[in-house]
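Enquirer: here are the coordinates; sequence isn't available:
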């Protein structure tokens, strides 16, 4: 079912409302829509649904675009903005009024409230009762003076609207369950469900891939499309994403801006790989490139049940990508993060060497930047760390070691020999020299292999940092 119809080129769209940031759920929808278009040589469209004027902001639009760019989900067309298409929507509404598929309704909000209260009192589902719907043999009252009407869609009275959802399977809704919904407000502005239909029609969307919170909108949109004589897209409604604890995803689980993941030190490749596995799978494959994902991606293997967000799994995946990442790429990211903290990366050794030293033990770019900061900034060990490790005996050994470092060749073999000679001179074991040495030069008792740390830090920095504690 997920293959494109032979007669229709694949055209997908991601259509966020700019009332907030791009979060994980939206990013997954965008990724699946993008990947499906790429898989079938189709077109991926970005559409900004900004008709909620009170809540839509330019900052939110930019946040969405920034998130898409960071994830590498480039659109082929757009971004289109609904607010710039108002004339088109109003033109279609005029055509529908003329064709009789829409009509003016003069029911006031107060009348609607009373109607709903009466229906609830009778145990009925609250709904518009069609009192202004033109019917054969029905006499409508004269429009009340001074009342601006809304425009309602004339929903089919009989039968059902059905579609074969590419994720959820066959879905069928009786038209008797659907009332004549408003497609234009009293001030003339079109409503969300109507704008979406005209956009999907005009943009020739072949596949609508979106969250299952839109399932209830789909029968209404299909009926409007049919009333317009438009070809109906295929629909794929993605299940919701749950947090680690099985409840609805919230900010404490990770439902934060996609750009927060950038700030927290995740690689976009890792986030894309993780999102790809949220509700879709390809056998037991866990780690795969964006290109491999596009080659494999289909709608048949999307699970209709809710996906569960797992922060531990994302962190593990990020660590795998950091291990495989190019040292120059990691160094550039580290430099940016250091500069953001007010630390000049130029004051330390080559960051590529630091990246190579720490990439196997870091779960995020921020952890790499933490390590790099020890190489670039003045380090001040905590008083309790100094008291524990920089004892008089340790300082005596470090003083001897410093003298040896002044003469030694600056490579790991020579540095290791200098440490061993100092151990022999003072009758100490490796940890009794290496741990105080780590504290003196990097401010912490645990680092990668001490000879590698010293080699990267460089003779001048090591001697200067030792001198500070002696």
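Expert: Received, thanks. For clarity, every value in this text was computed on a predicted model and none was experimentally measured. Residues are numbered from 1 along each chain as shown.

Enquirer: can we go C-alpha only for contacts and neighbour counts from here?
Expert: Fine.

Enquirer: Tell me where the stretch 101-250 of the chain has helices.
Expert: 109-121, 192-202, 218-227 (DSSP state H, counting those that start in this stretch).

Enquirer: Tally up the residues packed near the nearest residue to residue 253 once chain neighbours are set aside, please.
Expert: Once flanking residues are discounted, residue 253 sits nearest to residue 243: 5.3 Å by Cα to Cα, 6 or more residues apart in numbering. Residue 243 has 19 neighbours, counted by other Cα atoms under 10 Å.

Enquirer: roughly how far apart are residue 243 and residue 318?
Expert: Going from residue 243 to residue 318 by Cα to Cα, to the nearest Å gives 18 Å.

Enquirer: Residue 259 touches residue 65, doesn't it?
Expert: No - here residue 259 lies out of contact with residue 65, judged by Cα atoms under 8 Å, at a distance of 10.4 Å.

Enquirer: and the helix or strand encompassing residue 336, how far out from the chain's middle?
Expert: Per DSSP states H and E, residue 336 falls inside helix 327-340. Distance of helix 327-340 from its chain centroid, counting by Cα atoms, centre = their mean, to the nearest Å, is 22 Å.

Enquirer: do the same with stretch 208-224
Expert: That offset, for stretch 208-224, works out to 22 Å (Cα atoms, centre = their mean).

Enquirer: Please apply the same query to stretch 420-430.
Expert: With Cα atoms, centre = their mean, you get 53 Å for stretch 420-430.

Enquirer: With stretch 200-214 instead?
Expert: On Cα atoms, centre = their mean, the centre of stretch 200-214 falls 19 Å from the chain's centre.

Enquirer: Same question for stretch 410-417.
Expert: Worked out by Cα atoms, centre = their mean, stretch 410-417 lies 46 Å from the chain centre.

Enquirer: buried stuff in that stretch?
Expert: Residues of stretch 410-417 classed as buried: 410, 412, 414-415 (neighbour count, 16 or more other Cα atoms under 10 Å).

Enquirer: Residue 308 is in contact with the residue nearest to residue 253, correct?
Expert: Yes - the criterion here is Cα under 8 Å, and residue 243 meets it with residue 308 at 5.8 Å.

Enquirer: ok, back up a step: for the helices of the stretch 101-250 of the chain, give me CSV that also has mean neighbour count and distance to residue 80.
Expert: As requested, the helices of the stretch 101-250 of the chain are arranged in CSV below (neighbours: other Cα atoms under 10 Å; distance: least, Cα to Cα, whole Å):
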stretch, mean neighbour count, distance to residue 80
helix 109-121, 13, 33
helix 192-202, 19, 9
helix 218-227, 20, 20
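
Enquirer: next, the one to line up against it:
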């Protein structure tokens, strides 16, 4: 059975890059009837916050990405230390004591010599007495995994054949000097013990994947199928910062973006398939194909979400927005007509407020100077309210008869005078909802 996971760190809220990873893993699991695990990477006690754990759950629930089970790495520390002991016994785990400054000097020296800036394994030459002395002087060291310096190869689900020379990679630090288990080790142990079969993540993890494959094999496991999606850029190809608030899912939600609009975009962005609005998760799942994605950096423009949101909102039945309409104060007998008139003339549901305010209080008329006399004459012919579905047709016919205007020259000035806008709903349907017409001074 296919098992995938999404493993966010609760050090902040989910951003658009996180979502891409979560969604791909979710869709793979759903398409195969498998298991999707939400795994909270909270091994850093200083930066991990419970409010972010709650925020992650809230955002995924809003999107409809439901996990089959949840795990917390902070509750599995004993499993990671057992794995570390196993690696030590195999001679694949060693303690190193260099300070950040010393490591930086080593890297600069290697670069100056035209060599790759990888850790030189100097710690392997330390005697037990030297290690004891360094511990006494500096405290506990970091623990590094000793890579087999050979080529690491795998068939990537997106990038194709990957081959990395382990000799060009530093032995990864798996446990910090303060004892904190780092993600590279915790993830390997979890993936093995939780039966994870497929992992999709960003292409910035390719080197990390190579080292994890060796760690998995050293611990007697079989590496899962890996795939690395392209990284997102801004609309002009600029780097995206995950710290930009506009890209946090909760900020998009606050701006009225609909979950299916967001998911429809992210499920196709960077693939050879066109972006198409889907209104049901099942359709999104059926149409997902990891093999259609490419490796090139993928441009993301937050503004693309709003036309999709508008189209999604237009498909909603009255029942889906009844609470929003009731909260505006729209009389129950007008709710159905109000939604029918506005549904294709809003971008987000927040725009309903503006429409109802215009209907309830009247719009500031927009009257071009050359139309001022015409509008004044036309408004004198407007019957007293309340209006009905026949009012617009009868009124414009009377205005045409009196002024001789027709077509756009007739209709546009009248629309702008009554609604303050050049575009909008069919006026015959809108007129019964207008309770005040400011242009008449009512």
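Expert: Done, it's in. Source: prediction; values computed, not measured.

Enquirer: tm score of chain vs chain?
Expert: The pair, once superposed, lands on a TM-score of 0.85 when counted by TM-score structural alignment, normalised by the length of the second structure; 438 aligned residues with a Cα RMSD of 3.5 Å.

Enquirer: hmm, back to that, restricted to strands, list the buried residues of stretch 410-417 of the first structure.
Expert: Nothing among those maps onto strands, per DSSP state E.

Enquirer: In helices, which of these fall?
Expert: Residues of these located in helices (DSSP state H): 412, 414-415.

Enquirer: Can you verify my assumption that residue 414 of the second structure contacts residue 375?
Expert: Yes - judged on Cα under 8 Å, residue 414 of the second structure makes contact with residue 375 at a distance of 6.7 Å.

Enquirer: more crowded one of the two?
Expert: Between residue 414 of the second structure and residue 375, residue 414 has the larger neighbour count (other Cα under 10 Å), namely 27 against 22.

Enquirer: give me the element that one is part of.
Expert: helix 408-419.

Enquirer: just residue 96 of the first structure next, same as before
Expert: Residue 96 of the first structure belongs to helix 86-99 when assigned by DSSP H and E.

Enquirer: Next, the mean deviation of that helix compared to the second structure.
Expert: Average distance, helix 86-99 of the first structure versus aligned residues of the second structure after superposition (mean Cα distance after the TM-score superposition for the first structure): 2.7 Å.

Enquirer: Give the buried residues for stretch 347-357 of the first structure.
Expert: 348-357.

Enquirer: Just give me how far it sits from the chain centre.
Expert: 30 Å.

Enquirer: Likewise for stretch 184-199 of the second structure?
Expert: 23 Å.

Enquirer: any idea how far the residue sitting nearest the centre point of the second structure lies from residue 312 of the second structure?
Expert: Nearest to the geometric centre of the second structure sits residue 16, at 2.9 Å (Cα atoms, centre = their mean). Taking Cα to Cα as the measure, residue 16 of the second structure falls 20 Å from residue 312 of the second structure.

Enquirer: quick one: which helix or strand includes residue 378 of the second structure?
Expert: helix 372-380.

Enquirer: What lies in contact with that helix?
Expert: 367, 399, 403, 413-414, 417, 439-440 (Cα atoms under 8 Å, 6 or more residues apart in numbering).

Enquirer: ok, of the residues you listed, which come out buried?
Expert: 367, 399, 413-414, 417, 439.

Enquirer: Kindly reformat these as TSV containing distance to residue 81 of the second structure.
Expert: TSV is the format used below for these (distance: Cα to Cα, whole Å):
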residue	distance to residue 81 of the second structure
367	75
399	85
413	76
414	76
417	74
439	76
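
Enquirer: What is the nearest of these to residue 22 of the second structure?
Expert: residue 417 (49.1 Å; Cα to Cα).

Enquirer: Now do the contacts for the closest one.
Expert: Counting by Cα under 8 Å, 6+ apart, residue 417 of the second structure has contacts 364-367, 375, 439.

Enquirer: Check the gap between it and residue 371 of the second structure for me.
Expert: 10 Å.

Enquirer: Then residue 262 of the second structure?
Expert: Counting by Cα to Cα, the gap from residue 262 of the second structure to residue 371 of the second structure is 43 Å.

Enquirer: Pick out whichever of the two has more residues nearby.
Expert: residue 262 (24 against 15).

Enquirer: So what does the more buried one match up with in the first structure?
Expert: Correspondence of residue 262 of the second structure to the first structure, assessed by TM-score structural alignment: residue 271.

Enquirer: name the helices or strands packed onto whichever strand or helix holds its match?
Expert: For residue 271 of the first structure, the host element (DSSP H and E) is helix 268-276. With contacts defined as 3 or more Cα pairs under 8 Å, 6 or more residues apart in numbering; DSSP states H and E, helix 268-276 of the first structure has these neighbours: helix 24-39, helix 58-71, helix 290-296, helix 311-324.

Enquirer: mind putting those in CSV, distance to residue 302 of the first structure included?
Expert: Output for those, formatted as CSV (distance: least, Cα to Cα, whole Å):
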stretch, distance to residue 302 of the first structure
helix 24-39, 10
helix 58-71, 21
helix 290-296, 12
helix 311-324, 19
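
Enquirer: looking at those helices, which is buried most?
Expert: Ranked by mean neighbour count, these are led by helix 24-39 with a mean of 23 (mean count of other Cα atoms under 10 Å).

Enquirer: Assign residue 435 of the second structure to helix, strand or coil.
Expert: When classified by DSSP: H, G, I helix; E, B strand; the rest coil, residue 435 of the second structure comes out as coil.

Enquirer: Next up, the contacts around it.
Expert: 359-362, 385-386.

Enquirer: ok, so what distance separates it from residue 381 of the second structure?
Expert: Residue 435 of the second structure is 17 Å from residue 381 of the second structure, by Cα to Cα.

Enquirer: Also residue 355 of the second structure?
Expert: From residue 355 of the second structure across to residue 381 of the second structure, the span is 25 Å (Cα to Cα).
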